[in-house]
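**Q** Return a 3D structure for these sequence lines:
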Amino acid sequence: MLQIDRWKRILILGICLLGLLYAMPNAFYARVEAHNDAKARIEATGVTTPELQAAVEGWPNWLPSSLVNLGLDLRGGAHLLAEVQVEQVHKSRVDALWPELRRALAAERETIGAIRRVEAPDGVLAIEIGNPDQMARALEIARGFSTPVTTLTGAGQQSLAIASEGAVMRIQLSDAEKAMTDDRTIQQSLEIIRRRVDEVGTREPTIMRQGEDRILIQVPGIGSADELKALIGTTAQLTFNPVLGTTSDPETVPGVGQIIAPSLDNPGLYYILEDSPVVTGDDLVDAMPGTDENGQPSVNFRFNPTGARAFGAYTSANIGQPFAIVLDNEVISAPVIRSAITTGSGQISGSMNFEQASQLAILLRAGALPAELTFLEERTVGPELGQDSIDAGKVAATVGFLAVIVLVIMSYGIFGVFASVALAVNMAILFALLSVIGATLTLPGIAGIVLTIGMAVDANVLVFERIREELRTAKGPARAIELGYEKAMSAIVDANITTLIVAAILFVLGSGPVKGFAVTLSLGIITSVFTALFVTRLLTIMWFERARPKTIEV
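**A** Okay, the predicted model is just below:
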């Protein structure tokens, strides 16, 4: 019988009203976005200004305030393609091995003789021993520092490749260890870039791996590619290195295991430092901008327990000696150790303003990039171009929407009106879902919405044509409508499930804009089926109960 239970009617109408309610903020996009940004700023800083308060009051707190985020091609922003210099990590790993290996070899100096590090290509540790006849013992000690590779592809292999030639032992990472290190470096870089971008409050960035050693970064709403590069391009590698001496000649050749770093405060002065740092930025747990004892901008930092112990032990043993605070191979300052620093906290000050101190704190909090980034591609999308894309998308969606409405009303009369109302509800529910899940809308996403408009009517067309067929068999209007929905159900479900499967494949295998298209298409399929099978049916039944027509024309 042609009827729907009351509780089902209430549920259907409730879903439609919720969809309209949660889609409504997108009709007042600028006002709601200003409300959300001001509210987030107040919560983050605890400071309320008249401008922020006015923005918060621009949208009622009791109304939903979730918005569909606009992608790079709609809002404008910056696009970067960066290559991670993974070879630097190989060098760092091998260099970090030298102090421990030197102590282990020195413990058996009587057997293997004197040891010294000799020149070798980056990523290779070359050690010359005084007694070549005992090379087997030296190799045995070095192999004690090698561990099994834990990946499936590297099963059975060791982390170090160790060989000897005459009196020289050469150590480097094995191929399996390099592959595992490269993957870990890319993943770490992705996470650190994401943290740095999130620190400045940008909206819905796209940060993903491309190929073996490249990272795609798209940040909507940021001013330029140069601004984005300044934020993420700095490696922010903070180290604390022992100072061996100073020089004014930049061409000075450092000894083995030493580096030359320029002074940031004193141009023309260069420090000779030990290559192996006492503590690194990896041991930092917090960094905040502040002021020093002279009221000048500074950055206050705090170590974790491991870093605090190492820093305390070094300062206790080297009172009266200078040590250098090095950021990205530049010496920020080189104070003399006056007393042991065992509290695990310290301060960086020097030639910086308050903005630079805040930026440095952000970089240190987010962590150091494990390797340098080389930018292969950079592009700035202006907000004007983004607005043009939005306007073009609005025109395309509006023309498609109106054309479909005109066609369906001309073809199916009053039933076409019901389909048009359901189509409007479908769009509202779709935007409500996109807003609630925080999806990012791009130009391909708009294409998915336009496609959804056609697919939503397609389901109604199947129902209406089926009702026509039932009317030709001389059945009554109520029975024809009921059978029309029942018999069209399988065709609608089959057609939409196959499309949903394709959308899922696009989402899993695609990236960037393709994912955006897949998301809007998938949600559009779900809302289309709901409106075609429930909303139009409810409208038809409500009309039929009031009009009680003896005959109907579809």
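**Q** okay, CA-based contacts and neighbour counts for the rest of this
**A** Fine.
**Q** The residue found closest to Leu173 once you drop the neighbours it is linked to in the chain and Leu125, how far apart?
**A** Closest residue to Leu173 in three dimensions, ignoring its sequence neighbours and counting by C-alpha to C-alpha, 6 or more residues apart in numbering: Leu160, at 4.5 Å. According to C-alpha to C-alpha, to the nearest Å, Leu160 and Leu125 sit 11 Å apart.
**Q** One more: Thr280?
**A** 21 Å.
**Q** what does Asn460 give?
**A** Distance from Asn460 to Leu125, by C-alpha to C-alpha: 72 Å.
**Q** Same check on Gln3?
**A** 82 Å.
**Q** And for Ala503?
**A** 51 Å.
**Q** Can you show me the helices along the stretch 301-450 of the chain?
**A** 305-317, 354-366, 383-412, 414-436, 443-472 (DSSP state H, counting those that start in this stretch).
**Q** for comparison, sequence B:
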Amino acid sequence: MLNKYPLWKYLFLGFAVILSLLYAAPNLYGEDPAIQISATRGADVELSTLDKVQDYLKEANLSPKSTVLENGQILIRLTSSEDQLRAREVLSNNLGDGFVTALNLATSTPAWLEAIGGAPLNLGLDLRGGVHFLMEVDMDEAVSKAQDQLVEDLRTDLREQKIRFRGVRKDPDSETGVLLRFANEELLNKAVDYLKPINPDYQFIDDTSDGQFNLSVAMTEDKLKTTKEYALQQNLSILRNRVNELGVAEPLVQRQGTDRIVVELPGVQDTATAKEILGATATLEFHAADSETDLNDALAGRLPSSSVVYEDRNGTPVVVKKQIILTGNHIVDAQSSVDEYGKAQVNISLDSAGGSKMSRFTKTNIGKPMATLYIEYLPTGKKKANGKSEIEKREEIANVATIQAQLGRSFRITGLDNTAEAHNLALVLRAGALIAPIQIIEERTIGPSLGQQNIDNGVKAMIYGLLAIIIFMSIYYRKFGLVANAALLFNIVMIVAVMAIIPGATLTLPGIAGIVLTVGMAVDANVLIFERIREELRAGKSIQKSINEGYANAFSTIADANITTLITAIILFAVGTGSVKGFAVTLAIGILTSMFTSIFGTRALVNAIWGGRNDIKKLSI
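**A** I've put the predicted structure just below:
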């Protein structure tokens, strides 16, 4: 029978309607202004902290919607932005420096919707607000680290070739050079003959005046430029990894000039955590602990040239060997967890080269102590002579453990204060240690008020366009126009639902433009179908045959038009950036959903109302 759908098609359409309504629904609930409290290094967020927070809020006559301790953080939902700002001021003043009190937005989606994966649309920086960071890479430190690496490489090369030397250290008269000292000219010449061919990017200058036999090895201008470019590119790549770890949708991470990086994080109000993760330069070094040197002698200055004294976080001095067994550059994965005693730890996985180094060292040092050195760079708030920010290098022993057996590519770091610190350390190590310290020199928080105005204007444009189309279709195509209008409304719901389901999909201002454009385009398919039905009726065919051939014959035209537009949207997404991609995403989704609703959706309604009926004398179209 013409124009009759089997039951399964109606069930499928009903399932699509229900699913779309469910996943679009979270956008109706909005978000609550909230305060997020997390601990800085060395502090813990506990139940006692929660009790204090509730007492401080009560004293300030603030009544939050809810206060919850979850995953080592306290989330306080408030009724208005004014209460949010007051609450932050009260809590910041009372909790002290041990805690970070940050503004946040907490979704109001009901728990039953969250349980099935329902969540509101991710909004871009232009709609939701967020943070903008301008970061500066410390190129002086990048060059200094390259010098340190050159010192280690030259020592290793000379030892392997059994060329004796008196010392290898940074050249005090050169910003990029290393000074090598030898006992005689023969050893100096042997060193030059071996080192020069394998280090083509360095200048070799010997100095045999005043009875000394010195060799200066310095970077060429090209090598210096390459070192700085490498530091910037690596930091750029690592920052992208860290942003991905933060779970921010549609972030922007790009270079600016020769030593700066721009980072934009839409929707992020917890700027403290973002700054802590993005600006962190934490890394690890593994050293053999010097158990042969007496600690009192070391503190009195009687220390072997091969050893150095560091302190652990409790201020206890520890003597370790200068030679680095392994650096954090070999870490490929790091996961936080707890040990058998419930203490925080970080499980480390190394690459093959790092695993080999660790295996060789631990094989010959079973029963001896090994120290884990934690290194981070912190801003001092001061400026250098060149106007750039000064950064302080902080080093401390994270733990000293006795090597019980030969280690491979996997082991663990203990001695951390809490799970939050373990989580952040794991995140930083997993994303990669920055090649050079980085400093946030400009920070802008973009409030959601401008974004809300953009949303309101976009929604108004869509509503006005929708009303114009609904009125036109209802007048011109009568009852069939009402069917098209129903499909059009369902199409908008489907676009919102699909974008909410797709991980990482973000609605931007150009994305709203894409939806508005889709609203206008979505009705085109129905216009083609309805006009074809009218033609068939004018040709004298029966009502049922006209409906059937109207849908059948218009399909190829609709498919051709939409496929060409879809290809354009895919190209825009592939070659575009930022806002262009936002437009392309909503356009592509809108094309696919409009084809579904315009062809399958309206056909199901038409079949349900007019299909298979021989008593219809006139069609309202």
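**Q** follow-up on the earlier one: give me the common contacts of Leu160 and Leu125 of the first structure.
**A** 171-172 (C-alpha atoms under 8 Å, 6 or more residues apart in numbering).
**Q** if we can go back for a sec, Gln3 and Leu125 of the first structure - which one has more neighbours?
**A** Leu125 (22 against 14; other C-alpha atoms under 10 Å).
**Q** burial count for the closest residue in space to the more buried one that isn't next to it in sequence?
**A** In this structure, Leu125 of the first structure finds its nearest non-sequential neighbour in Ile171, 5.0 Å apart by C-alpha to C-alpha, 6+ apart. As a burial measure, Ile171 of the first structure scores 22 neighbours (other C-alpha under 10 Å).
**Q** what's the helix or strand hosting Ile171 of the first structure in contact with?
**A** Element membership of Ile171 of the first structure, judged by DSSP states H and E, is strand 168-173. For strand 168-173 of the first structure, contacts defined as C-alpha under 8 Å, 6+ apart pick out 90, 94, 123-129, 135, 139, 159-164.
**Q** So which of those residues are in strands?
**A** Judged by DSSP state E, the subset of the contacts of strand 168-173 of the first structure located in strands is 125-129, 160-164.
**Q** between these, which is nearest Gly524 of the first structure?
**A** Leu160 (53.1 Å; C-alpha to C-alpha).
**Q** Tell me how many other residues surround Pro471 of the second structure.
**A** If you look again at residue 471 of the second structure, you'll see it is Ile, not Pro. 14.
**Q** What lines up with it in the first structure?
**A** The equivalent of Ile471 of the second structure in the first structure is Val406 (alignment by TM-score structural alignment).
**Q** Run a quick neighbour tally on the nearest residue to Asp126 of the second structure once chain neighbours are set aside.
**A** Nearest residue to Asp126 of the second structure in three dimensions, chain neighbours excluded: Gly451, at 5.4 Å (C-alpha to C-alpha, 6+ apart). Other residues lying near Gly451 of the second structure total 21 when counted by other C-alpha under 10 Å.
**Q** I'd assumed Leu123 was in contact with Gly451 of the second structure.
**A** No - using C-alpha atoms under 8 Å, Gly451 of the second structure is not in contact with Leu123; the gap is 9.1 Å.
**Q** tell me which element Glu100 of the first structure falls in.
**A** Counting by DSSP H and E, Glu100 of the first structure is part of helix 87-106.
**Q** buried residues in that helix?
**A** Neighbour-count burial for helix 87-106 of the first structure, with 16 or more other C-alpha atoms under 10 Å as criterion, is recorded at 89-92, 94-95, 97-98, 101, 104-106.
**Q** Tell me the spacing between the closest residue to Gly221 of the first structure other than its chain neighbours and Lys394 of the first structure.
**A** Nearest residue to Gly221 of the first structure in three dimensions, chain neighbours excluded: Gly77, at 4.8 Å (C-alpha to C-alpha, 6+ apart). Distance, Gly77 of the first structure to Lys394 of the first structure, using C-alpha to C-alpha: 20 Å.
**Q** and if you look at Val404 of the first structure?
**A** 15 Å.
**Q** what about those two, which has more around it?
**A** Each of Val404 of the first structure and Lys394 has its neighbours counted (other C-alpha under 10 Å); Val404 has more, 19 against 14.
**Q** Please pull up the equivalent of Ile541 of the first structure in the second structure.
**A** Aligned partner of Ile541 of the first structure by TM-score structural alignment: Asn607.
**Q** contacts for the strand or helix carrying that match?
**A** Here Asn607 of the second structure sits within helix 602-610, counting by DSSP H and E. Where contact means C-alpha under 8 Å, 6+ apart, the residues beyond helix 602-610 of the second structure that reach it are 3-5, 10, 480, 483-484, 487, 551, 616.
**Q** now the angle from that helix to helix 509-538?
**A** 40 degrees (axes from the mean of the first three to the mean of the last three C-alpha atoms, to 10 degrees).
**Q** Just the buried residues of helix 602-610 of the second structure, please?
**A** Across helix 602-610 of the second structure, burial judged by 16+ other C-alpha under 10 Å covers 602-607, 610.
**Q** That helix vs the first structure, average offset?
**A** On superposition with the first structure, the mean distance recorded for helix 602-610 of the second structure (mean C-alpha distance after the TM-score superposition for the first structure) is 2.4 Å.
**Q** Just want the angle from that helix to helix 448-501.
**A** Interaxial angle of helix 602-610 of the second structure relative to helix 448-501 (the same axes, to 10 degrees): 70 degrees.
**Q** need the contact list for the closest residue to Leu121 of the second structure other than its chain neighbours.
**A** Leaving aside its chain neighbours, Leu121 of the second structure sits nearest to Ala500 (4.9 Å; criterion: C-alpha to C-alpha, 6+ apart). Listed by C-alpha under 8 Å, 6+ apart, the contact partners of Ala500 of the second structure are 23-24, 118-122.
**Q** Kindly report the same for Leu284 of the first structure.
**A** Leu284 of the first structure makes contacts with 301-304, 307, 364-365, as judged by C-alpha under 8 Å, 6+ apart.
**Q** Any of those residues buried? List them.
**A** By neighbour count, with 16+ other C-alpha under 10 Å, the contacts of Leu284 of the first structure hold 301-303, 307, 364-365 as buried.
**Q** can I get those in TSV with distance to Gly257 of the first structure?
**A** TSV is the format used below for those (distance: C-alpha to C-alpha, whole Å):
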residue	distance to Gly257 of the first structure
Phe301	28
Arg302	28
Phe303	25
Gly307	22
Leu364	26
Arg365	29
